[in-house]
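Visitor: Sequence below, structure please.
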Amino acid sequence: MNIVFVLFDNVTQLDFSGPVQFLSRLPGAKTHVVSKDGRPVITDCGFSILPTASFADCPQADIICVPGGHGVREAIGDTAIVEFVREQAKAAQWITSVCTGSFILGAAGLLQGKKATTHWAYTQLLPLFGAMHEQARVVRDGNLVTAGGVTSGIDFALELIAMAQGEAVARTIQLALEYDPAPPFDGGHPSRTAQPLVDGLKARVYDKAADDMKAAICATLAAT
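Guide: Alright, predicted model coming up:
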């Protein structure tokens, strides 16, 4: 089973590193980390990731996963990235994304008429690609599986493992990696966070970020 992760500059590293840590444990799986030219990509944490292949060298994916990050704004306008995802998706068993990586799937025409999710600050933009937002940490619609923001990628990976090879395999990998979350605070989603904290974070970061993402999506759609 070939698992392909599509990377680009300014990717959110945990969108990638969380799922790849779990999915790489799938029995019989081979992980391919690819960028357009095979060169290192810079992450949002300031360090780089060295891919295993370029688009040209990548085999056909059984599972294709697209992480998110601020770099999505540029990636959805990059014809090479969008075309690679579109072509790989044609024969992939599972088409997946984490966080705002869903918008790259959208740019490739893979969200039309589908239920999907993304980071909570951007869910209102999913209909621009013809998708219907479903409020859940992981959303499945046929062979399309999308995850919410960042850490949702770990839950997504376990759900996908269960879909692909059964719950026993997923539970074994969860145990091996000691995924037993017990966060110190109940507030990782706006629905469980005091409104002043939500409003403050949106005002400082996400109102502008969502506006910038919307502008990038509209520009991409106008160009197609």
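Visitor: Could you use CA atoms for every contact and neighbour count after this?
Guide: OK.
Visitor: in the one helix or strand Ala168 maps to, what counts as buried?
Guide: Per DSSP states H and E: Ala168 is located in helix 167-176. By neighbour count with 16 or more other C-alpha atoms under 10 Å, helix 167-176 contains the buried residues Val169, Ala170, Arg171, Ile173, Gln174.
Visitor: One more sequence to fold, the one below, so I can look at both together:
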Amino acid sequence: MTQQRRDFLRQMALAGLAGSAAVTAPAAEAPKADATLTHDMTAFPPEWLGKEQIAMLIYPDFTALDMVGPHYMFTSLWGAKVNLVAASREPVRSDAGLVFTPNLTLEEAPSDLDILFVPGGSTGTLKAMQDARLIAWVADRARRAKLVASVCTGAMILGQAGLLRGKRATTHWATHSLLKDFGAQAVDERVVWDGSLVTGAGVSAGLDLGLSVVGRLRDKPYAQGVQLLAEYAPTPPYQAGTPKTAPSEVHQLMGSMFNGLVADMRLTAKSALGA
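Guide: Next up is the predicted model:
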């Protein structure tokens, strides 16, 4: 599907979706990996071709959709290099049993990143918060990254690395109250930008975050094309996707599942802040 998406984006350029400037723009050099393609690139807007270095952290028992949604969007960035990074190159099992194979270790990941992305989870995220080596790596790469992003409880990992202090941020509703423990200003929005930091709410919000990043790094027509190709036009069968719209009894039942996790994360946050 990745190759088809790239072909589609080329067709977008040929159709003039980047605006009238695209018609007279000089041709951009295509990456060598795509040298076998025969599309006419004379109208391809040069600003659509990037060279971003993107590291998407994965760790045992992370939530797959936290990462997969943004991954789809990031791999639609023409010219970008997207890496799955983990403690080792051994396969990593998500909390629901999906297995992913990282292509870089923490040490092998580029030192200077355009995007550092961190997904969330539950007990797996708590363990990641308590992993000194992983947290040190996140803090190190974030210092030089042009953009730091998280989805769901991935914000807890960013907080543990000291990256949320004084920042506007969001996370999964179940851990939203923990943001202040990391010195952040909690914002009840699906995607929250604060300078070079962008955080997404729970799980499926990663699709919105990823698309928002695509729009920032390219332009609106490019992002619209990616959205169209994904046919991302959600019409859920139930209106219970947030605490505000879910029946109160459903909210209370689901929330009770996280009481222990939230307490443990709060203790971990206090240790990070020296409290």
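Visitor: Now the TM-score, please.
Guide: Here the TM-score of the superposed chains, computed with TM-score structural alignment, normalised by the length of structure 1 as the reference length, equals 0.95; 222 aligned residues with a C-alpha RMSD of 1.3 Å.
Visitor: how about the helix holding Ala168 of structure 1, aligned to which bit of structure 2?
Guide: The counterpart of helix 167-176 of structure 1 in structure 2, using TM-score structural alignment, spans residues 220-229.
Visitor: contacting residues around stretch 164-182 of structure 1?
Guide: Phe22, Arg25, Leu26, Leu158, Glu159, Ile161, Ala162 (C-alpha atoms under 8 Å, 6 or more residues apart in numbering).
Visitor: Closest one of the buried residues of helix 167-176 of structure 1 to Met132 of structure 1?
Guide: The shortest gap between Met132 of structure 1 and any of those belongs to Ala170, at 27.9 Å (C-alpha to C-alpha).
Visitor: And that closest one, how far from Ser97 of structure 1?
Guide: From Ala170 of structure 1 over to Ser97 of structure 1 the distance is 19 Å, taken as C-alpha to C-alpha, to the nearest Å.
Visitor: on that earlier part again, mind listing what's buried along the following helix or strand past the helix holding Ala168 of structure 1?
Guide: For helix 167-176 of structure 1, the succeeding helix or strand toward the C-terminus, using DSSP H and E, is helix 195-201. Residues of helix 195-201 of structure 1 classed as buried: Val198 (neighbour count, 16+ other C-alpha under 10 Å).
Visitor: Just tell me the aligned range of helix 195-201 of structure 1 in structure 2.
Guide: Helix 195-201 of structure 1 covers residues 248-254 of structure 2 once aligned (TM-score structural alignment).
Visitor: List of residues touching that stretch?
Guide: With C-alpha under 8 Å, 6+ apart as the criterion, stretch 248-254 of structure 2 contacts Pro243.
Visitor: By how much does that stretch deviate from structure 1 on average?
Guide: On superposition with structure 1, the average gap between stretch 248-254 of structure 2 and its aligned counterparts reaches 1.0 Å (mean C-alpha distance after the TM-score superposition for structure 1).
Visitor: Report the mean deviation for the helix holding Ala168 of structure 1 after fitting onto structure 2.
Guide: On the superposed models, the aligned residues of structure 2 are on average 0.8 Å from helix 167-176 of structure 1, with distances taken as mean C-alpha distance after the TM-score superposition for structure 1.
Visitor: All the strands of structure 2, residue numbers only.
Guide: For structure 2, the strands identified by DSSP state E occupy 53-57, 81-86, 92-93, 99-100, 104-105, 115-118, 147-151, 168-169, 185-186, 191-194, 197-200, in order along the chain.
Visitor: Switch the ones you listed over to CSV; also include mean neighbour count.
Guide: Below are those laid out as CSV (neighbours: other C-alpha atoms under 10 Å):
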stretch, mean neighbour count
strand 53-57, 24
strand 81-86, 20
strand 92-93, 19
strand 99-100, 16
strand 104-105, 18
strand 115-118, 24
strand 147-151, 27
strand 168-169, 24
strand 185-186, 16
strand 191-194, 19
strand 197-200, 27
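Visitor: Among those, which comes closest to Ala132 of structure 2?
Guide: The closest of the strands of structure 2 to Ala132 of structure 2 is strand 81-86. By C-alpha to C-alpha, the value is 14.0 Å.
Visitor: thinking again about what came up before, can you lay out the strands of structure 2 as CSV showing distance to Ser177 of structure 2?
Guide: Compiled in CSV, those are given as follows (distance: least, C-alpha to C-alpha, whole Å):
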stretch, distance to Ser177 of structure 2
strand 53-57, 24
strand 81-86, 28
strand 92-93, 28
strand 99-100, 31
strand 104-105, 32
strand 115-118, 19
strand 147-151, 16
strand 168-169, 11
strand 185-186, 8
strand 191-194, 16
strand 197-200, 15
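Visitor: which residue in structure 2 lines up with Gln88 of structure 1?
Guide: When the two structures are superposed using TM-score structural alignment, Gln88 of structure 1 falls opposite Arg141 in structure 2.
Visitor: and if you look at Asp15 of structure 1?
Guide: Residue mapping for Asp15 of structure 1 onto structure 2 gives Asp66, with TM-score structural alignment as the criterion.
Visitor: Distance check, Thr118 of structure 1 against Ala168 of structure 1.
Guide: Noted for Thr118 of structure 1: a distance of 27 Å to Ala168 of structure 1, by C-alpha to C-alpha.
Visitor: I meant Leu50 of structure 1, not that one.
Guide: Using C-alpha to C-alpha, one gets 32 Å for the distance from Leu50 of structure 1 to Ala168 of structure 1.
Visitor: re earlier: would you enumerate the residues in contact with the match of Asp15 of structure 1?
Guide: For Asp66 of structure 2, the set of contacting residues under the criterion of C-alpha under 8 Å, 6+ apart consists of Pro119, Gly120, Val151, Cys152, Gly202, Val203, Ser204, Ala205, Gly206.
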